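Trainee: Build me a model:
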Amino acid sequence: MAVTWSPTQVWSAGATDAAEMVGPAGSAGPVGSAGRLGPVVRVYRRFRPLSRSARVWLHSCGVALSLAVCLTLGDWWPAPLLAAVAVVAVTGYERLRPSRGPRSVRVHEGGLVLVSAGGGEESLPWSAVEAMEYSPGGLREVHEYGRIWPAGADEPLVLAHLRGLGGLFRELEERLSPGFRAALHETLRTEGSVRFGRGRLTVTAHGLVYRPPHPLAATEAHRWTEVCSARASGLGELEIRTHSAGLPLTFPVPNARAAADFLEDLRTASPADPPSDDRPRTTALGWPPPEPAAPQGHP
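Mentor: Here you go, the predicted structure:
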């Protein structure tokens, strides 16, 4: 039976301390004690960004004020000083603006502590983190953010407007990816396959099956000898390159680095047995394909 990867299943094969699990996002007060998480490693503090339009307006006002002062004094020497004052004023205004989310996030040896605006703390041990996802943001004033799924929570914890947020999630990857990868290996061993990207990618010990999003497109099956590489992109996507496809297969999945390491483990461990050219490209999940080869059904 195939298992579809989801944030609520990835740690099913790992050990989890129920006494340290946190409740749903937004629950009042921490369940575990921050003192049990060990010493503090790093602190990530909140900032309050302005929108692009607000920045343009404030900078325009600063330029106009600088020109007016310089024209009044008949000299240009105040311009650099006024520019520095404008930068300090914008930064101070950002700090005074209200902002939702935790005031800071502390990284301990044993987990995270989220400090709210009122000073309350919520502990999140490493064993209670089921999945994480980071988005670097982009155009149209979309700021970077990250999501963390605690065990048993209906909604993820959303972290945004933290200085060094990308570094925080890189640190989380370093600490948690080995456990996520081990859980995926255990799921494959016990269930026979693992699915990613809402069932678009099915991974078995012999290869992978890709089901394109278009209902009329044919399902593709690739043995591990046909897979060139698997890696996690900077956009939090699982990127797979094969010998036959020109463009890589991409899947936005949480824990993309752990998923990529999991696929690389299977690819490198597969025997060097290049498939024959006449093998059908569309098959069922079994390896080798049955006779006759049955195409994968549409979603």
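
Trainee: make it CA atoms for all contacts and neighbour counts henceforth
Mentor: Will do.

Trainee: Which helix or which strand is home to Ala83?
Mentor: helix 78-96 (DSSP states H and E).

Trainee: following that helix, which helix or strand shows up next?
Mentor: Sequence order places strand 104-108 as the next helix or strand after helix 78-96, per DSSP H and E.

Trainee: other SSEs contacting that following strand?
Mentor: strand 40-45, strand 111-115 (3 or more Cα pairs under 8 Å, 6 or more residues apart in numbering; DSSP states H and E).

Trainee: what angle do it and strand 111-115 make?
Mentor: Angle between the axes of strand 104-108 and strand 111-115 is 160 degrees (criterion: axes from the mean of the first three to the mean of the last three Cα atoms, to 10 degrees).

Trainee: what angle sits between strand 104-108 and strand 40-45?
Mentor: Using the same axes, to 10 degrees: strand 104-108 against strand 40-45 is 170 degrees.

Trainee: buried stuff in the helix holding Ala83?
Mentor: Neighbour-count burial for helix 78-96, counted by 16 or more other Cα atoms under 10 Å, picks out 79, 82-83, 86, 90.

Trainee: In which helix or strand does Leu238 reside?
Mentor: Counting by DSSP H and E, Leu238 is part of strand 237-242.

Trainee: Please provide the structure for the following sequence as well, for comparison with the first:
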Amino acid sequence: MTHATGERGSTTPAHDTTPAHDTAPVASGDREKALPGLYGGASSRRLTVRDIARAKERGERWPMLTAYDAMTASVFDEAGIPVMLVGDSMGNCHLGYESTVPVTMDEMTLLSAAVVRGTSRALIVGDLPFGSYQEGPVQALRSATRLVKEAGVGAVKLEGGERSAEQISLLVQAGIPVMAHIGLTPQSVHAFGGHVVQGRGEEAAQQLLRDAKAVQDAGAFAVVLELVPAELAAEATRSLHIPTVGIGAGPDCDAQVLVWTDMAGLTKWPGRTPKFLKQYADLRGVLGDAAKAFAQDVVDGAYPAAEHSFR
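Mentor: So this is what the prediction gives:
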């Protein structure tokens, strides 16, 4: 994904292995158990892909944020964020890499487990990093199984449309829910020639729609649309029965996702911020001011004061 892209819960979230294309009407008995809404709803259990499917049926929009550590994830969980992505964007904004490409399965597993431990309600989706599924379905299953068993995620995400359909299909058959990712796929950013909008022009638009249909048919429970023209994203959203998650894809997607450090204003941009990004805080400024205030107190001898000392 483009790096623009309380009480702690159980480490063993309840997974829902129902195929993502199973969108039959909710039975009356199940309706009583269904949550009133994904965002901010109260629940004694983790959200699952069935809750996501029901939200699509209701026409409910929902937010998704990335998370890379237990403490930040707990804040978002308490805020009611229903889905968190442990994205390979950790490479840029958490691990100090220049891109998402160097992120390893060890790193993804370690940080995904931390996010799971810091949450009790949100559906946690773990990214499959570059090189962990491109060889084919068997490699994808091995990597996804590790995230489910060792980290406890409730779903995985991988990039690619038609080219990744076989991987998605095998994972879903094995009982692992999959979120697909099409449009700009950052792991292939060098092939795209940079972070450029995808799906412009008739041929490119038709390919994106084919990719969306392919991942749905393969069993994905949702699909991320990244850097896609708004009208094309709206068309894809109307044509699919699985939810679309937009990032730089206009207002008509079923859900929206942002990299949390971008959303909260922690990211330091060398130039202007991306067009699609709305910053909801100036966390970089807040932390910087706090660090300067602490440092000045230490230099001036104001901290620690008597009330911070033991007798």
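
Trainee: Tell me how they score on TM after superposing.
Mentor: After superposition, the two chains reach a TM-score of 0.24 (TM-score structural alignment, normalised by the length of structure 1), with 124 aligned residues with a Cα RMSD of 6.4 Å.

Trainee: just to revisit the earlier point, summarise which helices and strands the helix holding Ala83 of structure 1 is packed against.
Mentor: Packed next to helix 78-96 of structure 1, using 3+ Cα pairs under 8 Å, 6+ apart, are helix 52-73.

Trainee: buried residues in the helix it packs on?
Mentor: Buried, per 16+ other Cα under 10 Å, within helix 52-73 of structure 1: 58-59, 62-63, 65-67, 69-70.

Trainee: Quick check: Leu85 of structure 2 vs Asp211 of structure 2, distance?
Mentor: In this structure, Leu85 of structure 2 and Asp211 of structure 2 are 21 Å apart, going by Cα to Cα, to the nearest Å.

Trainee: ok, these two, which is more surrounded?
Mentor: The neighbour comparison of Leu85 of structure 2 against Asp211 (other Cα atoms under 10 Å) goes to Leu85, with 29 against 24.

Trainee: is it true that that one touches Ala73?
Mentor: No - contact criterion Cα atoms under 8 Å: Leu85 of structure 2 and Ala73 do not qualify, at 9.9 Å.

Trainee: circling back: what are the buried residues along the strand holding Leu238 of structure 1?
Mentor: Applying 16+ other Cα under 10 Å to strand 237-242 of structure 1 flags 237-242 as buried.

Trainee: Let me know the closest of those residues to His185 of structure 1.
Mentor: Leu238 (16.8 Å; Cα to Cα).

Trainee: Is Ala258 of structure 1 located within a helix, as I assumed?
Mentor: Yes - secondary structure of Ala258 of structure 1 (DSSP: H, G, I helix; E, B strand; the rest coil): part of a helix.

Trainee: Where does Ala291 of structure 2 sit, in terms of helix or strand?
Mentor: helix 283-300.

Trainee: List the buried residues for that helix?
Mentor: For helix 283-300 of structure 2, burial by neighbour count (16+ other Cα under 10 Å) applies to Leu283.

Trainee: same for it, what does it pack against?
Mentor: Applying 3+ Cα pairs under 8 Å, 6+ apart, we find helix 283-300 of structure 2 packed against no helix or strand.

Trainee: Okay, strands next: where are they in the stretch 151-299 of structure 1?
Mentor: With DSSP state E, counting those that start in this stretch as the criterion, the stretch 151-299 of structure 1 has strands at 157-160, 194-196, 201-203, 207-210, 220-223, 227-232, 237-242, 249-252.

Trainee: need those strands in TSV with distance to Val105 of structure 1, can you?
Mentor: Shown next, in TSV, are the strands of the stretch 151-299 of structure 1 (distance: least, Cα to Cα, whole Å):
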stretch	distance to Val105 of structure 1
strand 157-160	9
strand 194-196	30
strand 201-203	34
strand 207-210	38
strand 220-223	42
strand 227-232	25
strand 237-242	25
strand 249-252	25
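
Trainee: residues contacting Val43 of structure 1?
Mentor: 104-107 (Cα atoms under 8 Å, 6 or more residues apart in numbering).

Trainee: What is the nearest of the buried residues of strand 237-242 of structure 1 to Glu94 of structure 1?
Mentor: Checking the buried residues of strand 237-242 of structure 1 one by one against Glu94 of structure 1 (Cα to Cα), the nearest turns out to be Glu237, at 31.9 Å.

Trainee: the longest helix in structure 1 is where?
Mentor: Counting residues, the longest helix in structure 1 under DSSP state H turns out to be helix 165-191.

Trainee: how many neighbours does Ala222 of structure 2 have?
Mentor: Ala222 of structure 2 has 29 nearby residues by other Cα under 10 Å.

Trainee: Kindly report the same for Ala256 of structure 1.
Mentor: 27.

Trainee: does it really touch Ala230, like I thought?
Mentor: No - with contact defined as Cα under 8 Å, Ala256 of structure 1 and Ala230 do not form a contacting pair (10.1 Å).

Trainee: which residues do the two both contact?
Mentor: Leu238.

Trainee: got the angle between the helix or strand where Arg147 of structure 1 lies and helix 165-191?
Mentor: Take DSSP H and E as the rule and Arg147 of structure 1 turns out to sit in strand 145-150. Going by the same axes, to 10 degrees, strand 145-150 of structure 1 is angled at 40 degrees with respect to helix 165-191.

Trainee: I'd like to know which elements strand 145-150 of structure 1 is packed against.
Mentor: Applying 3+ Cα pairs under 8 Å, 6+ apart, one finds that strand 145-150 of structure 1 makes contact with strand 129-135, strand 157-160, helix 165-191.

Trainee: Please identify which helix or strand holds Leu158 of structure 2.
Mentor: Using DSSP H and E, Leu158 of structure 2 falls in strand 155-159.

Trainee: May I ask you to confirm that Arg241 of structure 1 is in contact with His222?
Mentor: No - between Arg241 of structure 1 and His222 no contact is recorded; they are 10.7 Å apart, counting by Cα under 8 Å.

Trainee: what about Arg45 of structure 1, how many neighbours?
Mentor: 16.

Trainee: For it, which non-adjacent residue is closest in space?
Mentor: Ser104 (4.2 Å; Cα to Cα, 6 or more residues apart in numbering).
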